[in-house]
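In: Quick one: sequence and predicted model below, then my questions.
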Amino acid sequence: MNLFSTSGNLKEKKRVLVSTRLLREGFSQLEEHFEVAFPENEVFSRNEILQLLPSFDAFVPTFQFKVDKDIIDAGQDRLKIIANFGVGYNNIDIDYACRKNILVTNTPDPVIEPTAEQAFALMLAAARRVAECDRKLRLKDGLKWGVLENLGQTLYGKTIGIVGMGRIGQSLARRALANGMKIVYYNRTKLPLDIENLYQAEWMELDNLLSASDVVSLHVPLTNETFHLIDSKKLARMKTTAILINTARGPVVNELDLVKVLKDRRIYAAALDVYEFEPIINQELLQMDNVVLAPHNGTATIEARNDMARLVSQNIIRYFAGRTDINRVN
């Protein structure tokens, strides 16, 4: 039985293996130039990838598929490019790919607006207790109505601290500014003055930002330096009325420390799209009313998925055409 569906002329075109059955619209240009193999089911298993990869020139994993030494070795001498379907690439052993002379690319541009949109949606939901009230309204006698019941917080006039003021952070800043919020941010280096002025943003050291902010939103990549960037000591600096938003990567936050702080009501709420041990979610988080949870779907729009596929396709096509204007990671 066939494990995958393909397109293209098998004799003339290079071969691309896609780990997951994705929307085909965004891959239309790639399918004109290459033979592209998608799984017939939702995903290829790890063992299937190991068996298939030796006969492919390019591999497209999603950010959920771990590309380790064994997977890279399975490509033998034929695999030339790993075109990651996602902006984050901590799912790939970049150092080993370098040693094997395999190019790794990602898809940064298409994720900017949907991720910022998700962060803003989570922020509103946490501040106004949208998810909690929706959940309780569905239960018999689950919610008490009244003028002073179910009170949330307004975001208008509040301070948002953006940790990682890259393109996603700036996109969120634009939304927050339109909502009447004050912007403070932390980067390892300050932004140029014209960009700060555009968002009316003030740079702060991280500890000062945590103390000053009513909302803290995380937009940093997962690196050795950002692992557990937010832990018990950092959380202790936040206001008891503050909200923590994480749409970056789960391990940026020490999840056990966050659970304790939320249980003790030492911050107002958290809204999370990512988790330290995902897809496993801490059971205590699932029971808390002051937590809004999303299934790592910050980029999960039809438009974004097709745009990501187009950029993956562009990276592969340009690479094999000898061009250098691609989203190179290594």
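Out: Thanks, I have it.

In: From here on, just use CA atoms for contacts and neighbour counts.
Out: OK.

In: is it true that S217 lies in a strand?
Out: Yes: S217: assigned to a strand according to DSSP: H, G, I helix; E, B strand; the rest coil.

In: P54 touches I71, doesn't it?
Out: No: here P54 does not reach I71: they are 9.8 Å apart, not a contact under CA atoms under 8 Å.

In: Now do the buried residues in stretch 177-186.
Out: 177, 181-186 (16 or more other CA atoms under 10 Å).

In: same question, stretch 262-280
Out: Neighbour-count burial for stretch 262-280 [16+ other CA under 10 Å]: 262, 266-276.

In: ok, residues contacting that stretch?
Out: With CA atoms under 8 Å, 6 or more residues apart in numbering as the test, stretch 262-280 has contacts from 122-123, 126-127, 236, 238-255, 261, 281, 288, 290-298.

In: Structure two is appended below for comparative analysis:
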Amino acid sequence: MAQKVVVFSQINKEILEKLKKKYHVVEINPKLGDVNQQILTEVQDADGMIGAGRILNKKNLSSATRLKVISSVSVGYDNYDLEYLKQKNIYLCHTPHVLTETTADLAFTLLMSAARKVVALDQWTKAGEWKRTVSPSQFGQDIFAKKLGIIGLGNIGTAIARRGFYGFNMQILYHSRKEKPEVANAFNAQYCELDELLQQSDFIIIAVDLNADSKALIRTEHFEKMQKHAVFINIARGSVVDEQALIQALKTNQIYAAGLDVYEKEPLQESELFGLDNVITLPHIGSATAETRYKMAELAYQNLIDGLENRRPKYTVNI
């Protein structure tokens, strides 16, 4: 009898078809009712799971009797109960590295767009307001040779530093849990304590994992330390930043602008952010290119196959 795989969110169609050829596949469908109840029912006799964007924990996995592996089509894994999965000896896998470059691209897209007021000026032009040359209030600010502060010098942070150093001749400052001279030397990057980085940087990009130490890492007192012309970019996780403190900093022009791809609550439906013209709000698209999403799905597929065939998956996070 074929092993059973529960697909708990939409995944790449080609990968889905490959799974159906090898396993008994059940797809969770929000149109059929309560998703958590569906998971609880289907996971009873499931051997593996694959998907992204769902909270998986004891509440909806407690009925599982032979689950071996959960393969997440994501690099982040803060929505999974690691301790519970470890206790049950269930592999949790993720997809690092393949989304590094495209997420770094997006960080710079937000940085440049916020600095040059791209979105606001695009809307102004389309509204037929371009009847005269732009006024000083619509001017942006230069990027070349400025100071770029990166909080979190992991794979994505390193890719951002490379772009800033080689592409824009920027002075790189960084803060992380530990110094990384082997990485920093390549970009003449200077390690700083958090307060120093915030005080000195023209542009600040958050690229940390969400964990107990990074939750609400940036709060009111941190925005108060930033320069008035600072541009703040978050491509990490929404909960790394106190969102109300950020909104207040933008409303009072404590900082110049922000570019956001992540939020405390997603999807973002209502927010004071929508009424501000000095913030760009994107719908969590850090990895959203066709090429990268396929690579992620392919890696998640391989992680799943390894777990189902009693091999240790290459990219596990809990065992």
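Out: Nice, I can see it. None of these values were measured; they are calculated from a predicted model.

In: Closest one of the buried residues of stretch 177-186 of the first structure to D77 of the first structure?
Out: Nearest to D77 of the first structure among these: Y186, at 43.0 Å, using CA to CA.

In: Residue in the second structure paired with that closest one?
Out: Superposed on the second structure with TM-score structural alignment, Y186 of the first structure falls opposite H175.

In: Now its match: closest residue in space that isn't a chain neighbour?
Out: Counting by CA to CA, 6 or more residues apart in numbering, I151 is the residue found nearest to H175 of the second structure once chain neighbours are left out, at 4.9 Å.

In: okay, and the helix or strand encompassing I112 of the first structure goes to which residues in the second structure?
Out: Using DSSP states H and E, I112 of the first structure falls within helix 112-127. Counting by TM-score structural alignment, helix 112-127 of the first structure pairs with residues 100-115 of the second structure.

In: quick one: buried residues of the matching stretch?
Out: 100-108, 110-115.

In: again with stretch 20-28 of the second structure
Out: 23, 25-28.

In: again, but for stretch 311-328 of the first structure
Out: The neighbour-count check on stretch 311-328 of the first structure (16+ other CA under 10 Å) flags 311-317, 319, 326-327 as buried.

In: Make CSV from those residues and add distance to L193 of the first structure and secondary structure to it.
Out: As requested, these are exported to CSV (distance: CA to CA, whole Å; DSSP: H, G, I helix; E, B strand; the rest coil):
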residue, distance to L193 of the first structure, secondary structure
L311, 31, helix
V312, 34, helix
S313, 36, helix
Q314, 34, helix
N315, 33, helix
I316, 37, helix
I317, 38, helix
Y319, 36, helix
I326, 29, coil
N327, 27, coil
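
In: which among the residues you listed gets closest to E149 of the first structure?
Out: Checking those against E149 of the first structure with CA to CA, the nearest one is L311 at 47.8 Å.

In: Without its sequence neighbours, what residue ends up closest to that closest one?
Out: T107 (6.1 Å).

In: Just the buried subset of the contacts of stretch 262-280 of the first structure, written out for ChimeraX, thanks.
Out: Selection of buried members from the contacts of stretch 262-280 of the first structure for ChimeraX, criterion 16+ other CA under 10 Å:
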select :122,123,126,127,236,238,239,240,242,243,244,245,246,247,248,249,250,251,252,253,254,255,261,290,291,292,293,296,298
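
In: Now, the contacts of stretch 262-280 of the first structure that are in strands?
Out: Secondary structure from DSSP state E places 243-246, 291-293 of the contacts of stretch 262-280 of the first structure in strands.

In: and those residues, which two are the farthest apart?
Out: I243 and L293 (13.3 Å).

In: what's the first-to-last distance across stretch 74-86 of the first structure?
Out: End-to-end distance for stretch 74-86 of the first structure: 22 Å, by CA to CA, to the nearest Å.

In: Which positions in it come out as buried?
Out: For stretch 74-86 of the first structure, a neighbour-count test (16+ other CA under 10 Å) marks 74-75, 79-86 as buried.

In: From the chain's centroid, how far away is that stretch?
Out: Its chain's C-alpha centre and that of stretch 74-86 of the first structure lie 22 Å apart, by CA atoms, centre = their mean, to the nearest Å.

In: Find the centremost residue of the first structure, please.
Out: By CA atoms, centre = their mean, the first structure has its centre lying nearest to A248, at 5.1 Å.

In: What lines up with it in the second structure?
Out: Looks like A248 of the first structure aligns to A236 there (TM-score structural alignment).

In: which ones are touching that match?
Out: 206-210, 262.

In: those strands in the stretch 1-150 of the first structure, which residues are they?
Out: With DSSP state E, counting those that start in this stretch as the criterion, the stretch 1-150 of the first structure has strands at 4-7, 15-18, 35-39, 58-60, 81-83, 103-105.

In: Save those as a markdown table, and put in distance to V67 of the first structure too.
Out: Output for the strands of the stretch 1-150 of the first structure, formatted as a markdown table (distance: least, CA to CA, whole Å):
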| stretch | distance to V67 of the first structure |
| --- | --- |
| strand 4-7 | 19 |
| strand 15-18 | 13 |
| strand 35-39 | 17 |
| strand 58-60 | 10 |
| strand 81-83 | 9 |
| strand 103-105 | 11 |
